[in-house]
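structural data only, the sequence is not supplied:
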């Protein structure tokens, strides 16, 4: 089948999303502290962190859950020579689902009605990516 370095472009976009969330969290925390709405000590944990920055922190936590499995899967697909067109398409679809999920979360539209389908789509696509790897490894 052959491996394509194209599998790394969706990974790069996912990593860029993680950096964006870090930037937004740092910027909003800094602004809240400067404006006196938040004490620095409140930012130590999720329990005392105010809502205006907690949703960003929660989103950042989300970026180190399912996306970690995605990144590992992409590396495994490439390393085993299975990063062909199907794998690349699944990777792009996964990243699209994560972008939608993050947009909903970061714009504070916390309606589970919208976030849950985006999460389920990403979860399913990640599962398919790993299934694709397993099937291809079993065939070889």
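Received it, and whenever you're ready, just let me know what you need. Since we're looking at a predicted model, the values are computed, not measured.

hey, let's count contacts and neighbours off CA atoms from now on
OK.

contacts only, for the residue lying farthest from the centre of the chain.
In the chain, counting by Cα atoms, centre = their mean, residue 36 sits farthest out from the average C-alpha position, at 31.2 Å. Residue 36 sits next to no residue when contact means Cα atoms under 8 Å, 6 or more residues apart in numbering.

sec struct for it, please.
Each residue gets one of three states, and residue 36 gets coil by DSSP: H, G, I helix; E, B strand; the rest coil.

one more to weigh against that first structure:
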């Protein structure tokens, strides 16, 4: 097993964040060009942007919540030499939940779907955390 493979899901999640930044930049630029935002107010209040921009901004904020646990877990698994094919697959599924969560958040923002995706991702992280604790304790 190549331990470095754990960083493929990490890089995929990082690409999601950069994609959201680009999408938000495009949405903000469009809002400014259309005159649908007061730039002076929006400079001090992120909620002053049109709804579509606020949804993107809120989703970007979400990328620095539970994904931090994902990044830390990935590094700890790597450093403790506990990376397995199943772990990589599990972390890839976590990243897929983040992509789907972002899609729902930035489009329909239908909370029941968004919440289910969030919970699935958090449960994956919880399970991965418990599994790592067991591996470290029993080594």
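Now that the structure is in, tell me what you want to look at. All figures in this text were calculated on a predicted structure; none of them were measured in a lab.

what's the TM-score for these two chains?
After superposition, the two chains reach a TM-score (TM-score structural alignment, normalised by the length of the second structure) of 0.92; 138 aligned residues with a Cα RMSD of 1.4 Å.

thinking again about what came up before, gap between the corresponding residue of the second structure for the residue farthest from the centre of the first structure and residue 55 of the second structure?
If you follow residue 36 of the first structure across to the second structure using TM-score structural alignment, you land on residue 35. According to Cα to Cα, to the nearest Å, residue 35 of the second structure and residue 55 of the second structure sit 18 Å apart.

and for residue 103 of the second structure?
With Cα to Cα as the criterion, residue 103 of the second structure and residue 55 of the second structure are 10 Å apart.

of the two, which one has the most company?
Each of residue 103 of the second structure and residue 55 had its neighbours counted (other Cα atoms under 10 Å), and the higher figure belongs to residue 55 (21 against 16).

tell me the spacing between that one and residue 23 of the second structure.
For residue 55 of the second structure, the distance to residue 23 of the second structure (Cα to Cα) stands at 11 Å.

list the residues that contact residue 130 of the first structure.
Contact criterion Cα under 8 Å, 6+ apart gives residue 73 as the residues in contact with residue 130 of the first structure.

how big's the offset between the strand or helix carrying it and the second structure?
Using DSSP states H and E, the secondary-structure element containing residue 130 of the first structure is helix 112-139. Helix 112-139 of the first structure, aligned to the second structure and superposed, deviates on average by 1.0 Å (mean Cα distance after the TM-score superposition for the first structure).

residue in the second structure paired with residue 9 of the first structure?
Counting by TM-score structural alignment, the partner of residue 9 of the first structure is residue 8.

any idea how far its match is from residue 134 of the second structure?
In terms of Cα to Cα, residue 8 of the second structure sits 24 Å off from residue 134 of the second structure.

now swap in residue 94 of the second structure and tell me
Using Cα to Cα, one obtains 20 Å as the distance from residue 94 of the second structure to residue 134 of the second structure.

out of those two, which sits in the more crowded spot?
Of the pair residue 94 of the second structure and residue 134, residue 94 is the one with more neighbours under other Cα under 10 Å, namely 23 against 11.
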